[in-house]
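Peer 1: Provide a 3D model corresponding to the input given below.
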Amino acid sequence: MENTLFDKTFRDDDGKIVIAQPPNLPLIVWFTTSLLKLVVTTGEINTVLDILANGSLFTWAWLELFQGVNYFRRAVGLGVFIGIIVSRIQ
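Peer 2: You can find the predicted model right below:
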């Protein structure tokens, strides 16, 4: 297989095009805690859920940035990573 920019951007080591994958544990934790934050809107529990949601999404973005299967997945990780930082600064 030719090693073109398209291949590096969208294919994994097996030559399959990978845009999305089944969610892993950090994404499942982020989704669950984000939904729970909609139910529990105030108090210490909401604060804990916020920390867990941001921490798990940060972990997912970090893993994608440094261990993503292709350049596209790494770019998505970088985008989410930057988005988390910007949203926390404001």
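Peer 1: contacts, neighbours, all on C-alpha from now
Peer 2: Fine.
Peer 1: buried sites along the lengthiest helix in the chain?
Peer 2: Secondary structure of the chain per DSSP state H: the longest helix is helix 43-67. Neighbour-count burial for helix 43-67 flags 46, 49-50, 52-65 (criterion: 16 or more other Cα atoms under 10 Å).
Peer 1: again, but for stretch 73-89
Peer 2: Using 16+ other Cα under 10 Å as the test for burial, stretch 73-89 gives Arg73, Arg74, Ala75, Val76, Gly77, Leu78, Val80, Phe81, Ile84.
Peer 1: one more to put side by side:
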Amino acid sequence: MPEKSPATEIDALGELMVIQSAMQRQFLRIMLRRMASDLPAFDAEMFLAELELMRESLAEGRDRSAIHGFASAEWQRLSEMALEAIASTRAKPETH
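Peer 2: Below you'll find the model as predicted:
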């Protein structure tokens, strides 16, 4: 059985970035959920519409590099997280 090579600094940096990204998403999810539920003037539909406009703007870019692809995918994940966070603050229809 081949020996496992020791983790490199690049591996450690990648792991740190994944952890940081997950923590930032959790923080944003909590903040957005609190805003949507606690602020009467928060217009969730307008917020989501603006997110969609920004996503479309990013998708229209001509640069199709790997970084652009990563940015598009990350924006999609953040938009989905925002939609889920806002949806969690809305009353669910009752079923009898």
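Peer 1: So after superposing, what's the score?
Peer 2: With the length set by TM-score structural alignment, normalised by the length of structure 1, the two chains reach a TM-score of 0.38; 53 aligned residues with a Cα RMSD of 3.6 Å.
Peer 1: quick one on the thing from earlier: helices or strands up against the longest helix of structure 1?
Peer 2: helix 25-39, helix 71-89 (3 or more Cα pairs under 8 Å, 6 or more residues apart in numbering; DSSP states H and E).
Peer 1: now the angle between helix 43-67 and the first one, please.
Peer 2: If I follow you right, that is helix 25-39 of structure 1. Counting by axes from the mean of the first three to the mean of the last three Cα atoms, to 10 degrees, helix 25-39 of structure 1 lies at 150 degrees to helix 43-67.
Peer 1: hmm, who's touching helix 25-39 of structure 1?
Peer 2: Here helix 25-39 of structure 1 makes contact (Cα atoms under 8 Å, 6 or more residues apart in numbering) with Asn46, Leu49, Asp50, Leu52, Ala53, Asn54, Ser56, Leu57, Thr59, Trp60.
Peer 1: 10 Å instead?
Peer 2: Outside helix 25-39 of structure 1, the residues within contact range by Cα atoms under 10 Å, 6 or more residues apart in numbering are 22-23, 40, 45-61, 63.
Peer 1: same thing with stretch 21-30 of structure 2?
Peer 2: Residues from elsewhere that reach stretch 21-30 of structure 2 (Cα under 10 Å, 6+ apart): 15-18, 20, 31-36, 77-78, 81-86.
Peer 1: So which of those residues sit within helices?
Peer 2: Judged by DSSP H, helices contain the following of the contacts of stretch 21-30 of structure 2: 15-18, 20, 31-36, 77-78, 81-86.
Peer 1: Buried only: go through these for me.
Peer 2: Among those, those buried by neighbour count (16+ other Cα under 10 Å) are Leu32, Arg33, Met35, Ala36, Leu78, Met81, Ala82, Leu83, Ala85, Ile86.
Peer 1: mind checking the SS state of Phe6 of structure 1?
Peer 2: Applying DSSP: H, G, I helix; E, B strand; the rest coil to Phe6 of structure 1 yields a three-state assignment of helix.
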